[in-house]
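*Asks:* okay, predicted coordinates and the sequence, questions at the end:
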Amino acid sequence: MYKTTRYLVSAALISAPVVASAGGFSLNEQSASAMGVANAGAAANPENATTVFFNPAGMSQLEGNNLSFGAAILNIDAELDRPTGSATGAAGAPVDGSSGGDFAPLAVLPNLYMTYEVNDSVDVGFGIHAPYGLSADYDNDFVGRYFADKTELTAIAFTPSIALNDGNGFSMGFGANLIYAEGRLSKFQDYSQNYQQAQASGYGGPAFEEGYFDVEGDDIAMTFTFGLLWEVSDRTQFGLTAQTGTELELEGEATLTNVPVPQIGAGGLNMAFTNLEEDARVPLEIPESISVGARHQLTDSVTLLAGATWAKWSRFVALDIESREQNGAISSGVGAQDKYGRPGMIGHVSENWNDTWQANVGVIWQASPAWAFKAGYAYDQTPVDEHYRTARIPSDDRQWLTLGTQYADAGSGWTVDVAAGVLLFDDVDVDEREYTVDDEPIANAARFQGTYELDAWGASVQVSKQF
């Protein structure tokens, strides 16, 4: 049967590197003021309007009306170690190719948040930000091109929020996240097994050229956020925030080029080549999450922060490309449903992700009324199961070290935050194969193996104003 594709879809406001800077395809880069302490205690430390994202209950502790806007850049140097990289086609022959180059492009992630004080008990807010992200672009001669080429995926979240407080140090907040996501994924198509089958049937023509699979889709979905903030004393407070999960149904069109079509003529078996199109759908799971945070003012000038986040990434069992047509050209014409073991399938990737924890600590030194200096550390688990790593997500646990500074002009109400950090990774081994929907290996020789070398840095700037 003819081969189909493997698929991954995720989200970002401006596509973020495929080795995202938080667990799964979540993005940490939402605020320069929080980035300075590696997001430590963000659920309990409402410095400015970015609390709309981290804990909407924090709006109750902001004075007056507030505006925060900024952008982060994230640069990941991610490349296959070529001596270790190898692949075989479906028919078992070695695949020639390169390391694919640095496949993770520079990402720019803007954000904007605002809050409005309705009265002493009620505050409302709004945010625009990028909660998730993945992006990759290998060179066309990448040795693993039959498993991955381009991943160009974008998303934007609009977040209206409200906070209520009792006037005695306790507040709660609610938010809705309206997420628009769109994605594109492509890979080269291996027809070596089809050529082998054609030869066995009497075809004597030249070998088949590669094809190309490309799919695009978009959708809108909603999640909800709930937050609590408790001021235990003048120096200590705790925060908690929880977010619901959802499923995006990315709907669009899939295309497959250069598909060999057998033709029987007077001279025997010949081949024509055609392009196929089909309406497709890709369900994408967004996980539930819970974050806790603590802030303690150790001295008049030193504040300690700590926090942790749990995310239910085990929702993400598989990435399926499903047909939206009856007897579609690709799903029925190239034997995909027989290959993956379910009717109406265009493609399938077994993921079997795991739930994750992120833990972080940070410190703020208020050197003067205007200047503060920050440092932070986070340890972030990857949800990717090591037995199901792919060329699209060569991910492993990572550590995050950050530094930041803040300048606040009390007279004007303007504050500027600048932060930078590095991500530390171990080398990541990938051994990718094709599986059925029951996680059984498909009976062909398609395989990609290699070790990835990863390192990354990020920086962020943010301007805030209190009115």
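*Replies:* Great, that's in hand.

*Asks:* going forward, measure contacts between C-alpha atoms and count neighbours the same way
*Replies:* Will do.

*Asks:* the closest residue to D427 other than its chain neighbours: which element?
*Replies:* Once flanking residues are discounted, D427 sits nearest to E453: 5.1 Å by C-alpha to C-alpha, 6 or more residues apart in numbering. If you go by DSSP states H and E, E453 is part of strand 447-466.

*Asks:* thinking again about what came up before, so the residue nearest to D427 sits against I76, correct?
*Replies:* No. Contact criterion C-alpha atoms under 8 Å: E453 and I76 do not qualify, at 10.4 Å.

*Asks:* more neighbours: those two, which one.
*Replies:* Neighbour count, other C-alpha atoms under 10 Å: between E453 and I76, I76 has more, with 24 against 15.

*Asks:* gap between the residue nearest to D427 and E209?
*Replies:* 31 Å (C-alpha to C-alpha, to the nearest Å).

*Asks:* one more: E247?
*Replies:* Taking C-alpha to C-alpha, one finds E247 at 37 Å from E209.

*Asks:* the more surrounded of these two?
*Replies:* Higher neighbour count among E247 and E209: E247, with 18 against 14, using other C-alpha under 10 Å.

*Asks:* what helix or strand does that one sit in?
*Replies:* Per DSSP H and E: strand 246-265 holds E247.

*Asks:* ok, structure two:
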Amino acid sequence: MKKTTIARLLPAALLALGSGAASAAGFQLLEQNASGIGNAYAGSAAVAENASTIFFNPAGMTQLQAREVSLGISAVRPSFEFKNKGSVGGALSGNGDDAGDWGAIPNAYLSWALNKDVYVGLGISGPFGLVTDYDGPWVGGAQSVSFEIKTVNVNPSLAWRVNDKVSLGFGVNWQRMEAQYERFVGIAPGALSASTAELDVDGDAWGWNVGALFTLSPSTKVGVSYRSKVDHKLKGDIKVSGPSALLNAAGSSDSDVDVELPDTFIVSTTQKLSDRWEMLGDLSWTGWSSIKKVDIERTSGPFNGQIAQTLHTEFKDTWRVALGANYLLNDAWKLKFGIAYDQTPVKDKERRLVSLPDNDRTWFSAGAQWKVSKTNTLDVGASYLYVPKTKIDNDQRSPDPRVNRGRVTGEYDSSVWILGAQYSMAF
């Protein structure tokens, strides 16, 4: 009888909390708290208004009360509607309807002061995620029918107040990743069967993060933070199913996938303009070029050691800039506003994947913070992400029908809605 241990159950339970739908460019998830949604995450490494600073800048814990806990959830609804403009799909046809759907991204943080200058903390969140799911045997089904990425990140952290002007922070990250990918096998005219290939892999890896917070004056703070790359070596299997027993046996095998998730750097500032107005700014960089391609390698069966498929991503590094403002309405209520521009790591339409029909996006955000009491705060926020027309011309045709995945040519109408709430409490 196979034993189920707590070590196996814990990551599975955390991943089951939610499946993140891509909101930031690429498949990065900025929703590591919901309190930053209203400002479009401007000032993320400098704000330090609750324990979620553990993710964006652990040095910010020195700005908190002796013990704080913060819990939040964000609901993300991307939309990817494809319009065919000359695709070559063999027996496959159709636009796949809307490949986006609702996803939930939870988070939890705890900060604890050991003394007036040293703080420890723990954060649990999901920094990367993606779901695209096309309905029916659509024209691009040989490239992807569904693709899902889930991560959970557990982040123990330490902060040290050097003096009244400078605080430093450090964290280690244990990260669990799961990926599922499904597509049709073969698209030759008249050859469409029920044959599908499904990849299911998972694994865990370690990373680290550091940060610093500078209090330049009572009204001005600057924060900088860096999160390392995380090199995942995922293991699992490929399962081919359909009417051909020979194809099923030849195509199914164990598999390995290596993915190096990108590092990030953030510099942020907050500036009080008056007793009521505060401005926030953010400039962040993501090293997406760590993902040049993704090889799916067979590790068993008749084709052991061969590459089953390569996803040619060739991502480029990206920048994101955000500006925000807070208005203190009264002692209980603060209003939040924000706008941001977020670059895509996708270089061009030829290298855009149907599993990630990503493009540049512009954030329009608003929210509110309610101080329920001196020790309890509720944040709510909403964002609409404008995405321009997204062209695709991904040609994966081949004379070999076993690897012929057709050509997908057209454009996507895309957008994203984000809604979130964060509850924070000091005790």
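*Replies:* That came through, no problem. Just so we're clear, the structure is a prediction, and the values are computed from it rather than from any experiment.

*Asks:* residue range in the second structure corresponding to the strand holding E453 of the first structure, please.
*Replies:* Using TM-score structural alignment, strand 447-466 of the first structure lines up with residues 407-426 of the second structure.

*Asks:* after superposition, how close is the matching stretch to the first structure?
*Replies:* In this overlay with the first structure, the average offset of stretch 407-426 of the second structure from its partner residues is 0.9 Å by mean C-alpha distance after the TM-score superposition for the first structure.

*Asks:* show me where the first structure has its helices.
*Replies:* 32-35, 51-54, 192-200, 329-333, 336-340 (DSSP state H).

*Asks:* would you mind finding the most buried of those helices?
*Replies:* The highest mean neighbour count among these, using mean count of other C-alpha atoms under 10 Å, belongs to helix 32-35: a mean of 30.

*Asks:* what's that one packed up against?
*Replies:* On a contact count with 3 or more C-alpha pairs under 8 Å, 6 or more residues apart in numbering; DSSP states H and E, helix 32-35 of the first structure meets strand 66-80, strand 398-409, strand 414-425, strand 447-466.

*Asks:* who wins for proximity to Y191 of the first structure among those strands?
*Replies:* For those, proximity to Y191 of the first structure was assessed by C-alpha to C-alpha; strand 447-466 is nearest, at 14.4 Å.

*Asks:* angle of the closest one against strand 414-425?
*Replies:* Interaxial angle, strand 447-466 of the first structure versus strand 414-425 (axes from the mean of the first three to the mean of the last three C-alpha atoms, to 10 degrees): 160 degrees.

*Asks:* what helices or strands is strand 447-466 of the first structure leaning on?
*Replies:* Helices and strands touching strand 447-466 of the first structure, by 3+ C-alpha pairs under 8 Å, 6+ apart, are helix 32-35, strand 66-80, strand 86-88, strand 414-425, strand 428-432.

*Asks:* and it, what's buried?
*Replies:* 447-452, 454-466 (16 or more other C-alpha atoms under 10 Å).

*Asks:* so where in the first structure does the longest strand along the second structure end up aligned?
*Replies:* The longest strand of the second structure (DSSP state E) is strand 196-217. Per the alignment by TM-score structural alignment, strand 196-217 of the second structure matches residues 212-233 in the first structure.

*Asks:* re the thing from before, identify the residues contacting the residue nearest to D427 of the first structure.
*Replies:* By C-alpha atoms under 8 Å, 6 or more residues apart in numbering, the residues touching E453 of the first structure are D77, A78, E79, L80, D81, D426, D427, V428.

*Asks:* show me what W333 of the second structure aligns to in the first structure.
*Replies:* By TM-score structural alignment, W333 of the second structure lines up with W371.

*Asks:* residues contacting the nearest residue to that match once chain neighbours are set aside?
*Replies:* Closest residue to W371 of the first structure apart from its sequence neighbours, by C-alpha to C-alpha, 6+ apart: Y407 at 4.9 Å. By C-alpha under 8 Å, 6+ apart, Y407 of the first structure lies in contact with A370, W371, A372, T415, V416, D417.

*Asks:* neighbours of R361 of the second structure, how many?
*Replies:* The burial count for R361 of the second structure: 23, using other C-alpha under 10 Å.

*Asks:* ok, the closest residue to it other than its chain neighbours - contacts?
*Replies:* Computed as C-alpha to C-alpha, 6+ apart, the closest residue to R361 of the second structure that is not its neighbour in sequence is V387, at 4.7 Å. Counting by C-alpha under 8 Å, 6+ apart, V387 of the second structure touches N359, D360, R361, T362, D413, S414, S415, V416.
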